[in-house]
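K.L.:
got a structure for you, letters missing:
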C-alpha cells in the first residue's frame, strides 16, 4: 500500500478534514470480524448484514488470523496446537507442530501456504507449511518477535522487544532498523516505539502498529491484534490519515486499501482509503459494536 499523498506526521494529529466531498460510489460492505472479551479468553465474531455470529471462542480466538486471500483462518489452542479452519470456524485441520503461544503469531506467509510461528520446545521461530506440517527455522538474524512477511514475500519485519522494528531479506541478509522507533536519542523526542507489527503492505514500506508514546504503558509479550497507526518504515514516522477524530484502529487490507475506525465510542466511523490515501467511502458503525474490537474485514 502506498500512501504517498499523506504527510508523515502523527496520525492522532491529523486535521479534521471532511470526507464527504471525496467519497466515491465505493461501498463498505462485506464481513467484519470483531473480538469480545470473555471470561475464558475472547470471542472471535463475524458481523454481516446486521447479524453477529461466534466463529471462535476461548483462548484460540486471541490471535486468530486470516490468510491473505481470506479463505482460511489460523489460530493456536491453549495447549499450543496449531489449527487451520474455514473462515466460519468449520472444517478444522490440526497441524502436528506445537507452537509457542506468545509473541509469534501465527502469521501467514505472503503466498498463504505457510505460517510464521515458533516451536514450543525451544522458541525457535520459523515457517510451518500448512500442507505437510514441515517446519523450517528462520535465519538467525531474524529471530525477533511478532515476525511478519511483506506482501511480496521478499522480506521479514520483526520487533526487537525494546520498541524497535527491524527488517531483512528472507534469507537473513540486508538487516535494517526502522529509524526513530525505540531509539533513546534526539531523533525520537516523542519516545515513539512499537512492539506489535499488526500488518505490512506489499513491499514493507508501510506497516500498521500499536504506536506507543512517551510514558504510555508498553504492554506485554503477547501478539497484539490492534493497530492505531500507519508507520512509514523509511522514516519511522506515523502517517496522518484523512479522517475525523481520534484514530482507534487501522486495518491494512490485502488489496492495499486501508480501513480506519475513528471518532468517539458513541459514534464511530469507518473510512475506506485507497492505496494512495484517497477517501473512497465512509459509514457510521452500528452502535451495538462500539464495545467490540475490530479485528478484520473481508469485502
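P.N.:
Cool, got the structure. Every value quoted in this text rests on a predicted model; they were computed, and no experiment measured them.

K.L.:
use CA for all of it now, contacts and neighbours both
P.N.:
Noted.

K.L.:
and the residue lying closest to residue 48 once chain neighbours are set aside, what does it touch?
P.N.:
What sits nearest to residue 48 in space, not counting adjacent residues and going by C-alpha to C-alpha, 6 or more residues apart in numbering, is residue 31, at 4.9 Å. When contacts are counted by C-alpha atoms under 8 Å, 6 or more residues apart in numbering, residue 31 touches 46-48, 297-299.

K.L.:
turn these into JSON lines, including secondary structure and distance to residue 235.
P.N.:
Formatted as JSON lines, these follow (DSSP: H, G, I helix; E, B strand; the rest coil; distance: C-alpha to C-alpha, whole Å):
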{"residue": "46", "secondary structure": "strand", "distance to residue 235": "36"}
{"residue": "47", "secondary structure": "strand", "distance to residue 235": "36"}
{"residue": "48", "secondary structure": "strand", "distance to residue 235": "38"}
{"residue": "297", "secondary structure": "strand", "distance to residue 235": "28"}
{"residue": "298", "secondary structure": "strand", "distance to residue 235": "30"}
{"residue": "299", "secondary structure": "coil", "distance to residue 235": "31"}
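
K.L.:
can you flag the buried ones in these?
P.N.:
Buried by 16 or more other C-alpha atoms under 10 Å: 46-47, 297, out of those.

K.L.:
list just the nearest of those residues to residue 90.
P.N.:
For those, the minimum distance to residue 90 (C-alpha to C-alpha) is 13.3 Å, reached by residue 46.

K.L.:
assign the residue nearest the centre of the chain to helix, strand or coil.
P.N.:
Nearest to the mean C-alpha position of the chain, counting by C-alpha atoms, centre = their mean, stands residue 198 at 2.3 Å. For residue 198, the assignment made with DSSP: H, G, I helix; E, B strand; the rest coil gives strand.

K.L.:
just to revisit the earlier point, wait, which of the contacts of residue 31 is closest to residue 89?
P.N.:
Once C-alpha to C-alpha is applied, the member of the contacts of residue 31 that ends up nearest residue 89 is residue 46, at 10.4 Å.

K.L.:
alongside the first one, take a look at this:
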C-alpha cells in the first residue's frame, strides 16, 4: 500500500536521514487538500441544533465568546506564521516544518535539524523576540514530527529520536525544566494534547491509524474506526473525541506538512463511531478549545467562517474571518 512509504520518514532522526526516505516524504503532497488555492461559495449554517451525543468534558458555564484572534499559517519562501491582522509572528526557512503554536498564541515550539527543541517568543509591542533551546534528542527530519503544547501553554510534548516506528514521547516545560518520558507510541505525527493533560494523540507515520498515548499509565492504543489518516487536529478536553483528516486507500498520503485546509472528521476514541458535525458547507478545518467547544471552519467565496459549537453540538457563535486569511491555515483561535 502506498501509505507505507511514509513509515521511515515519520521516524527520521537528526543524524540519519537517507535519500530514499527524503524522497518518500516529498511524495505526492500536491494531491492532499492541504494547500488548496481556491474556496468555492458555500453557505455556513447550522443544519440542526439537536444535541450530538457527546461525552466530552462539559464546557464552562459561560465561556467567553471568541474574538476571532488567532494564528495563521502560510507557505512561500518557507513557513510563515501571522496573526489574524496580518502581523508577522515567526518564519521558518529550514525546510523541516516541525513546529507548533502555543494555545495562547504567544510562543512557537520547533525542532531543528540537530534534534534540538526550541521555544521562540515572537516580539510583541516594544518587546524583543527570544529563542531558547529547551531540550535535545528530538526526532527530526520529517515535517509531521511536530511538538504539542499543553492547554495552559506551559509544557511541550515531543517524540524522541529513534530507529523504530514506535517512538518514545517526552514532556518538558517551556522553560526547559522537568523533562520526563511519558511512554512510546506509533502515533508520533502531528501530536495533539487533551486539555486535561491525560492524553496525547497522533497518526502513524505510515498513515495507518491514529493512536492515543495515556500519559498516566504510559500505554498506547489505536483508535478504532480510523483506518487511514494524515493529520490530527485536536482532542476534546477528556480525550474522548479526536479531530482528524481521514483519507481513503487511493488518496495521496502527503508529505506530513501542516495543512492549510483539510476535511475534518470527528471520532469517538473509544467506540470508533464517527460523529456528524451539524454544519453545512465545505468544511476546511476544526479545532477543539480547552473548554470543550469545537470551532469548525467553513470555506466562503470571499472570507471563511468559523462556527463555534458546544460539546453537545449547539451553535454558540458564528465568526467571519478576515478575507486576507482565506487561503491560510488556521492553527489557533481565541
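P.N.:
Cool, the structure landed. Just so it is clear, the structure is predicted and the values come from calculations on it, not from any experiment.

K.L.:
what's the TM-score here?
P.N.:
Put the two chains on top of each other and the TM-score (TM-score structural alignment, normalised by the length of the first structure) is 0.74; 267 aligned residues with a C-alpha RMSD of 3.4 Å.

K.L.:
closest one of the buried ones among the contacts of residue 31 of the first structure to residue 182 of the first structure?
P.N.:
Using C-alpha to C-alpha, residue 297 comes nearest to residue 182 of the first structure of those, at 29.8 Å.

K.L.:
alignment lookup: the residue nearest to the centre of the first structure to the second structure.
P.N.:
Aligned counterpart of residue 198 of the first structure in the second structure: residue 233 (TM-score structural alignment).

K.L.:
isn't that match up against residue 244?
P.N.:
Yes. Proximity of residue 233 of the second structure to residue 244 meets the contact threshold set by C-alpha atoms under 8 Å, at 5.7 Å.

K.L.:
residue contacts, residue 107 of the second structure?
P.N.:
Applying C-alpha under 8 Å, 6+ apart, the residues near residue 107 of the second structure are 101, 119-122.

K.L.:
please list which of the residues you listed are preserved in the first structure.
P.N.:
Shared with the first structure under both residues aligned by TM-score structural alignment, their matches' C-alpha atoms under 8 Å, the contacts from the contacts of residue 107 of the second structure are 101, 119-122.

K.L.:
could these be laid out in CSV, adding secondary structure, distance to residue 43 of the second structure and neighbour count?
P.N.:
What follows is those, written out as CSV (DSSP: H, G, I helix; E, B strand; the rest coil; distance: C-alpha to C-alpha, whole Å; neighbours: other C-alpha atoms under 10 Å):
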residue, secondary structure, distance to residue 43 of the second structure, neighbour count
101, strand, 29, 23
119, strand, 39, 26
120, strand, 38, 20
121, strand, 37, 19
122, coil, 36, 19
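
K.L.:
ok, so of those, who is nearest residue 315 of the second structure?
P.N.:
Once C-alpha to C-alpha is applied, the member of these that ends up nearest residue 315 of the second structure is residue 101, at 26.4 Å.

K.L.:
isn't residue 105 of the second structure right next to residue 82, touching?
P.N.:
No. Look at residue 105 of the second structure against residue 82 with C-alpha under 8 Å: they stay out of range, at 10.2 Å.

K.L.:
got any residues that touch both of those two?
P.N.:
Contacts common to residue 105 of the second structure and residue 82, judged by C-alpha under 8 Å, 6+ apart, are residue 71.

K.L.:
quick one: residue 48 of the second structure from residue 309 of the second structure, how far?
P.N.:
Going from residue 48 of the second structure to residue 309 of the second structure by C-alpha to C-alpha, to the nearest Å gives 11 Å.

K.L.:
among these two, which residue is more densely surrounded?
P.N.:
Each of residue 48 of the second structure and residue 309 has its neighbours counted (other C-alpha atoms under 10 Å); residue 309 has more, 23 against 14.

K.L.:
OK, contacts around residue 134 of the first structure?
P.N.:
By C-alpha under 8 Å, 6+ apart, the contact set of residue 134 of the first structure is residue 128.

K.L.:
end-to-end on stretch 121-136 of the second structure?
P.N.:
First residue to last in stretch 121-136 of the second structure (C-alpha to C-alpha) measures 19 Å.

K.L.:
run the chain-centre distance for that stretch.
P.N.:
Here stretch 121-136 of the second structure is found 22 Å from its chain centre; the criterion is C-alpha atoms, centre = their mean, to the nearest Å.

K.L.:
buried set for that stretch?
P.N.:
Residues of stretch 121-136 of the second structure classed as buried: 121-122, 133-135 (neighbour count, 16+ other C-alpha under 10 Å).

K.L.:
which two of these have the greatest separation?
P.N.:
Using C-alpha to C-alpha, the two most remote members of these are 122 and 135, lying 19.2 Å apart.

K.L.:
counterpart of residue 279 of the second structure in the first structure?
P.N.:
Match for residue 279 of the second structure (TM-score structural alignment): residue 243.

K.L.:
how much space separates that match from residue 249 of the first structure?
P.N.:
In terms of C-alpha to C-alpha, residue 243 of the first structure sits 12 Å off from residue 249 of the first structure.

K.L.:
check residue 28 of the first structure too.
P.N.:
For residue 28 of the first structure, the distance to residue 249 of the first structure (C-alpha to C-alpha) stands at 16 Å.

K.L.:
residue 291 of the second structure pairs with which position in the first structure?
P.N.:
Residue 291 of the second structure maps onto residue 255 in the first structure, with residues paired by TM-score structural alignment.

K.L.:
and that match, how many neighbours?
P.N.:
14.

K.L.:
which parts of the stretch 151-300 of the second structure are strands?
P.N.:
Taking DSSP state E, counting those that start in this stretch as the criterion, the stretch 151-300 of the second structure contains strands spanning 155-159, 167-173, 180-185, 189-193, 199-203, 210-214, 219-222, 229-235, 241-246, 265-268, 274-275, 279-280, 283-288, 294-298.
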